[in-house]
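Visitor: Kindly generate the corresponding structure for this input.
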Amino acid sequence: MTRRIIPVADWAPAQEAMYSEPSSSFSPSRGNPVLYEPIMPSYEARPRAINFSLLRRRPKSLVIESSDTNMAVPFLERHSHIRSESAFVGHSHASKPESSSSLRGIIRRASTSLRVKLHRRPTLTNSSISEEPYLEARPATAHATWHRLRQAASFRQQRPVYGESSEPPNHQLDHLTEAMAALPVPSIGGEPPIIPHNTGAAAKASVAEYLNLSGASSSDQESVSHGLRNKWLAHVPGEECGNDRESGIGITVAGSVSEADLTDSKRASLRTQDGTISRIDFITQLPTELAIQILSHLDASGLMTASQVSWDWRAAVANQHVWRESFLREKTATYATSGPIKPGAGLGVPTVKPSNNWREIYCAREELDRRWKRGEAKPVYLNGHLDSIYCLQFDEFKIITGSRDKTVRIWDMHTYECKLVIGPPEVLSDISVLIDESKQPVHYATLSNNQRVAHSMPALVSFPVHHKASILCLQYDDKILVTGSSDASCIVYKVNSGYRPIRRLRRHDAAVLDLVFDEKHIVTCSKDISICVWDRETGALLRRLRGHAGPVNAVQMRGNTIVSCSGDFRVKLWNIDTGKNIREFAGHTKGLACSQFSEDGRYIASAGNDKVIRIWDANTGECLREMKAHDGLVRSLHIDSVSGRLISGSYDTDIKVFDMESGSQLLDFPKWHASWVLSAKSDYRRIVSTGQDPKILILDFGAGVKGIEALESTERQGSDGGYI
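Guide: This is a model prediction of the structure:
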């Protein structure tokens, strides 16, 4: 059976729609009047809406086609009385001339009967209403746009579907009751309207469309709104009869009520398509110990995000065990050490104590790392030395410096005050050591705005055993301080006895240029091109190493291995037990001034007068990286084995920071010294450098960071900080 769909714009007036081929003129002689009877429509009877009284207006006429001839015969048989009446009229007036008025009368009477017979509603069968096939609504013709609008908006009572009783068959009452629950009921009298949960989809689709067009939603919100909009506007067979498709009332959402009522796009985006997957808040369901153990595997960023999930998660994240485990895992990794950082070692990991606020400690460390990346540091200059400062070492609480003025001075890292001056009697007896010509203290700190702070009057100490020339090198630990001088000797001081000298080491024939020690040995190098190995406990000379052709300017030691560099362009590796030269590193084109050993002994850094820094593999002797670092002689190198940063100081007055792994330059502090940079070292928080100008430069990356003091490892011992 063929069917032609006629668009609304093509609907003809009712009278013209009754013919398949309208003609401009009509004559009864052109055919039998019976052939012009309306033909039954080609589509089947459509089930009515499942309502006791469906508000629908009877159509004016029917759109028919001449091609549907298979339906014409039953129709003519059922309405044979119409044909008889037409024939009788034609016979009685055979003697009269045929006129258009008599023909119009015949058609008018036939049309009247047709309207009565044609629109008889089919009765419902015993089959369930819900099982009826879906059919589109039949378009009804109308003579005017206003009439169609009035017909669509009419709420007048029409003939009930089920006849005069307005009652459905008993066997279908259950289906009708179930279907009625899904339809909206307008307010009647003082009663409020009843609106089912699955309606109002058009408004929701409009909101989703607005969010999509306005660009206010994120990518996941757009996907959710798009998906729900498609569900709201989906065409579901069998549901059109109860839907108002203009307003959206009654449009059934093809999904659950919870999906249709979603207001949080983030929550909707996390929904999985498989509804069988269980969704359990494991933090609240698991025992507290297990929840804390799971959360401790997150880093700081993950923990901050987790704390915003819910109050229960926030409470679990606030546990100090979570932050402690996360901090110790994330912040104890190192670049070139034999293992992770041990708490309390002075490397930015505090001693584990019950009173620690690990969340604050973690946040302070994160901010400190960000400042290192951005190069944000507070500069402070310490004044007091009277001549060039050749060497330094510092920790979290103090700085110890050695100068050409023959003195060793100890400074408080936090207050910037000078606490102690150790030197020969003839130097300390001069009042200029403490005050200047204007009677102002010579020991003070200068901030970036040239403001003078922390004026101090340090204690002056002179011992019978002292240096008579410049202090060129030094190193200390918690037990001893060792200094080397241009007077060709080294002095060992006992820290806990107020830095009293306990022995002098003599064997070199020229200035001691550098030194290093561990638990067993003290190693010194000299202008006399030799290296001496001493017993730390007794001060006895164990062996003297020779092999360089020029002054040995620097030494470092790791385990039983010594690395040295010289003005002969060579870097050499020695076995401390046998005294043999086990490897030589060639590549520099000019004399070397400094060398460094990584803590794990894998890498060696060297630099000098060729202005190039080279990184070597200590095991193979291969040059891993070459860095054109400075415009002048590179006088100082320091490897921070924890962070992998390499600090360099040069005669070009610049201080630079490089990445050991890639060789790239990270930071540059140009012209921060008025003259040559002679020494530069760093830890997790600061860079401290000295130069030919008698000032100590502190670049503090942690200044002003909340809780930065919590990263410090040990507490001060006594009011003097353990200096005297």
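Visitor: From now on I want contacts and neighbour counts done on CA atoms only, so please keep to that.
Guide: OK.
Visitor: what's the helix or strand for the residue nearest to Asp568 when sequence neighbours are not counted?
Guide: Among residues not flanking Asp568 along the chain, Gly550 sits closest, at 5.1 Å (C-alpha to C-alpha, 6 or more residues apart in numbering). When elements are defined using DSSP states H and E, Gly550 is found to belong to no helix and no strand.
Visitor: residues in contact with Gly550?
Guide: 527-529, 566-568 (C-alpha atoms under 8 Å, 6 or more residues apart in numbering).
Visitor: which stretch of helix or strand covers the residue nearest in space to the middle of the chain?
Guide: Nearest residue to the geometric centre of the chain (C-alpha atoms, centre = their mean): Ser301, 7.7 Å. Remark: Ser301 resides in helix 300-306, with elements defined by DSSP H and E.
Visitor: Over to Ile647?
Guide: Using DSSP H and E, Ile647 falls within strand 645-650.
Visitor: and after that strand, which helix or strand comes next?
Guide: Strand 645-650 is succeeded, C-terminally, by strand 655-659 (DSSP H and E).
Visitor: Could you tell me which residues within the helix holding Ser301 count as buried?
Guide: If you call a residue buried by 16 or more other C-alpha atoms under 10 Å, then helix 300-306 has these buried ones: 300, 303, 306.
Visitor: in terms of contact, does the last one touch Ala316 like I think?
Guide: No: Ala306 is not in contact with Ala316 according to C-alpha atoms under 8 Å; the separation is 9.3 Å.
Visitor: this one next, for a side-by-side:
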Amino acid sequence: MARPEELKEFVEQWKQEIHSSNHKEAAGPSGQGQNIRVQRTQGFSSVGSRWEGGAGSSKQQQQQQESLTEKSPPDRLSRPPSCNQDASNQHYPPFALADQLLQGETAESLLSGRHVVKRLRTDACAGPVSPGEAPEPRGNQHSLLEQLISDLDEINEIPFFEVSLPRELALQIFQHLSMEDLCRCAQVSSSWRSLADDEVLWQKVGRSLGCDLSAGGQKCKEVVKTHIETDRRVTSNWKSRVGQIDYLECAIGGFLSAVSSCGTHIVAGFSEGIVRLWDVLADENTPSVLLESTQEQAVCNVSVNPTVTVASFGNGDVSIWSTEHGGTPLHHFTLDQGGPPQICTCPGGAVVACARGSVVRVDSPDAVGVWHCRQNFSCDKKVSHLTLVQKGGPPNKALSDHLVVMATDYDVYAYRPHRLPEERHRFHSLYGAVVASLDATSERAAVASTCFGVSLEDVFKVQCYCLDTGKQLTSLRGHRGQVTCMDLRNSPPNMLVTGAEDKRVRVFDLRTPRPVLNQYSHPLGVSCVQMDDWKVVSGGREGALCVWDLRMQNKLWEMKPSKVHPIQYCRFGGPHLIAACYPTPSCSREDLMDQYRHQPDVKGRINVYDFSVDQTTQDVPDICKADYDEPEGYNYNISLAMPYDAV
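Guide: A predicted model of the protein is given here:
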């Protein structure tokens, strides 16, 4: 850009040349030169000026304007506009642009307006100019020198890329951009690319996407890129059912009786009192962890989180192990009342809630890691459902961050373990409406009940409540059978998936009463369901596993992991899908062994599907796995599933 001294010198030279040319034209014969000069200057104006001639101007005003223009001396025509004039200040391009931006106009509208003005200038300057064909005069006439100065001001309106900010301030601005906006900013210039590729910004993006940033030697942006590519490949493999399957069994454990999982950890309990723990990310040669137990009773329920693993037995005993180390139990106690104990943990924190009969107990470790009973109280009736949720953000061992949600025959309570048992809050109570299923998050609770109604749809309904206020948010209807399973904890915000004995899977948006997805899935009823932002996975009592696409509202694929037992547990996360098939407690094991002795999964089996592994390309030469997009290639540069297939 030119310096101010050079610009001033350039303007003065132009003034002198135009003044001299104006004097020569004024001294020409018969005054024609003056008329031509006046007509040529009528085709120019500043950016903010408007046409005041045309059909809307009277002939008298035009004649007065022409006479004033012809009589004015050249010095007066070439004089720049005064700063005291309001009209010139209003039409000064930088001020007009700033005023339009403050009024809320967008950059696209301003850019289109400037294109129109430039086109009008071009049309006004094009073609031969004669006194008879000249356009009608306008008000607020300016000379050629004034137009030149206006154009120079228009070029230097707002120098966006000339503004220099401290890097710390620029990073504070860039941290409010999304990942897509950071990628767009990196394409503007080298300085913006240096800001958009900052490690602090991409570390924040990686944490929001759940990337593993602990691995050293790799930039955060590359980690995010690899994570996104992996997610796309896993999604494609999910839809086309491309992956690897593994079977988890225990030959000496007897029949499989209980399964639970959290992340990559899977815990299973067997009829001989054996509890085993697997990690799906472990090497093939790494054996499962055998959790030591002196019990010979069948395992009734199991639960696991990254901190602790819990198992309950038929005689009322409850044992707690460390998920990381296993071995000897950290804590052990017994509940006296009859019935199999119910146990639950939450994904974060070392807090365990148990219920047997009408007795509810909450245990957690102290500051030095020694486990204690924090609460032990009795309810009015037998506890039928129990769940534990965490209030707040990151995992914490404090009891104040956890909430116990439990249901009896007709009532549902919410209770904080650090308070007195009498302070538990009852937010659902409907006499005669038996609670069939219960699930809760830190904000909401979903209760499925069976009650009396006018129509069949009113009998089997799901009611959602706010745990903070205890008020009912919505009532969902549509099922024509008892709701056997539902998932609110793992579903996207404001979404709920349910399965019932009417053989259908329904997906509800909590903001509307009608279901988003309603599909006939399993002929013997639905036993377990789960969903995420684009798919639904359901398991049936006939032993089939179905995957549904939410957007297309159709079935992607179906498989049958077991021909003997129903699918009683089904969970997925990322590239892994876990489906457990084992007999129900009411089945006679002797009859099963006599009838299905030839079946390999008669004792129950856990199926683990890994959709991050493409098993179709194993043991295939690299030459047959080339991509069409590679720059160099030859006749064999084709992506084939097997060597030398039909091309």
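Visitor: sorry, back to before: which part of the second structure lines up with the helix holding Ser301 of the first structure?
Guide: Under TM-score structural alignment, the match for helix 300-306 of the first structure in the second structure covers residues 179-185.
Visitor: Tell me roughly how far the matching stretch lies from the first structure on average.
Guide: Stretch 179-185 of the second structure differs from its equivalent in the first structure by a mean of 1.3 Å after superposition (mean C-alpha distance after the TM-score superposition for the first structure).
Visitor: Distance from the chain centre to that stretch, please.
Guide: When C-alpha coordinates are averaged (C-alpha atoms, centre = their mean, to the nearest Å), stretch 179-185 of the second structure and its chain have centres 17 Å apart.
Visitor: Equivalent analysis for stretch 199-206 of the second structure, please.
Guide: Counting by C-alpha atoms, centre = their mean, stretch 199-206 of the second structure comes out at 17 Å from the chain centroid.
Visitor: Could you do stretch 424-442 of the second structure as well?
Guide: Worked out by C-alpha atoms, centre = their mean, stretch 424-442 of the second structure lies 30 Å from the chain centre.
Visitor: For that stretch, which outside residues touch it?
Guide: Contacts for stretch 424-442 of the second structure (C-alpha under 8 Å, 6+ apart): 385-387, 389-392, 403, 405, 407-416, 445-452, 465, 467, 470-471, 482-489.
Visitor: Straight-line length of that stretch, end to end?
Guide: Start-to-end span of stretch 424-442 of the second structure (C-alpha to C-alpha, to the nearest Å) is 16 Å.
Visitor: Name the residues of it that are buried.
Guide: Residues 425-429, 433-442 are the ones in stretch 424-442 of the second structure that count as buried (16+ other C-alpha under 10 Å).
Visitor: and if you look at stretch 123-130 of the first structure?
Guide: Ile129.
Visitor: same check, this time on stretch 572-581 of the second structure
Guide: Of the residues in stretch 572-581 of the second structure, 572, 575-581 count as buried by neighbour count, 16+ other C-alpha under 10 Å.
Visitor: May I ask which two of the residues you listed are separated the most?
Guide: Farthest apart among these by C-alpha to C-alpha are Pro575 and Cys581. That separation is 20.0 Å.
Visitor: What helix or strand is Lys24 of the second structure located in?
Guide: Secondary structure assignment for Lys24 of the second structure, by DSSP H and E: helix 4-26.
Visitor: Show me what that helix is packed against.
Guide: helix 32-41, helix 74-77, helix 144-155 (3 or more C-alpha pairs under 8 Å, 6 or more residues apart in numbering; DSSP states H and E).
Visitor: Buried residues, whatever helix or strand comes next after the first one. List them.
Guide: From helix 32-41 of the second structure onward toward the C-terminus, using DSSP H and E, the following helix or strand is helix 59-71. Of the residues in helix 59-71 of the second structure, those with enough neighbours to count as buried (16+ other C-alpha under 10 Å) are 62, 65-66, 69.
Visitor: now the helix holding Lys24 of the second structure: how far from the chain's centre is it?
Guide: 63 Å.
Visitor: what does that helix rub up against?
Guide: Here helix 4-26 of the second structure makes contact (C-alpha under 8 Å, 6+ apart) with 31-34, 37, 74-75, 78, 145.
Visitor: Not counting residues beside it along the chain, what's closest to Arg371 of the first structure?
Guide: Phe701 (6.1 Å).
Visitor: For Arg686 of the first structure, see how far away the one you found is.
Guide: When Phe701 of the first structure is compared with Arg686 of the first structure (using C-alpha to C-alpha), they lie 6 Å apart.
Visitor: How about Asn496 of the first structure?
Guide: Distance from Asn496 of the first structure to Arg686 of the first structure, by C-alpha to C-alpha: 26 Å.
Visitor: Ok, Ser355 of the first structure next?
Guide: From Ser355 of the first structure to Arg686 of the first structure the distance is 26 Å (C-alpha to C-alpha).
Visitor: What segments of the stretch 251-400 of the first structure are helices?
Guide: 257-260, 265-269, 282-285, 288-295, 300-306, 311-317, 320-330, 358-374 (DSSP state H, counting those that start in this stretch).
Visitor: Where does the second one end up in the second structure?
Guide: By that I understand helix 265-269 of the first structure. Counting by TM-score structural alignment, helix 265-269 of the first structure pairs with no residue of the second structure.
Visitor: ok so, going back, so what's the residue nearest to Arg371 of the first structure up against?
Guide: Neighbouring residues of Phe701 of the first structure by C-alpha under 8 Å, 6+ apart: 368, 371-372, 375-378, 685-686.
Visitor: Let me know the closest of the buried residues of helix 300-306 of the first structure to Asn212 of the first structure.
Guide: Once C-alpha to C-alpha is applied, the member of those that ends up nearest Asn212 of the first structure is Ala306, at 29.0 Å.
Visitor: who's in contact with stretch 315-334 of the first structure?
Guide: Residues outside stretch 315-334 of the first structure that contact it (C-alpha under 8 Å, 6+ apart): 283, 288, 291-293, 295-300, 303, 306-307, 339-342, 349, 357-359, 362, 641-644.
Visitor: Out of these, which end up buried?
Guide: Counted by 16+ other C-alpha under 10 Å, the contacts of stretch 315-334 of the first structure give 283, 291-292, 295-300, 303, 306-307, 341, 349, 357-359, 362, 641-644 as buried.
Visitor: Go through the helix holding Lys24 of the second structure and flag the buried ones.
Guide: 15, 18-19, 22, 25-26.
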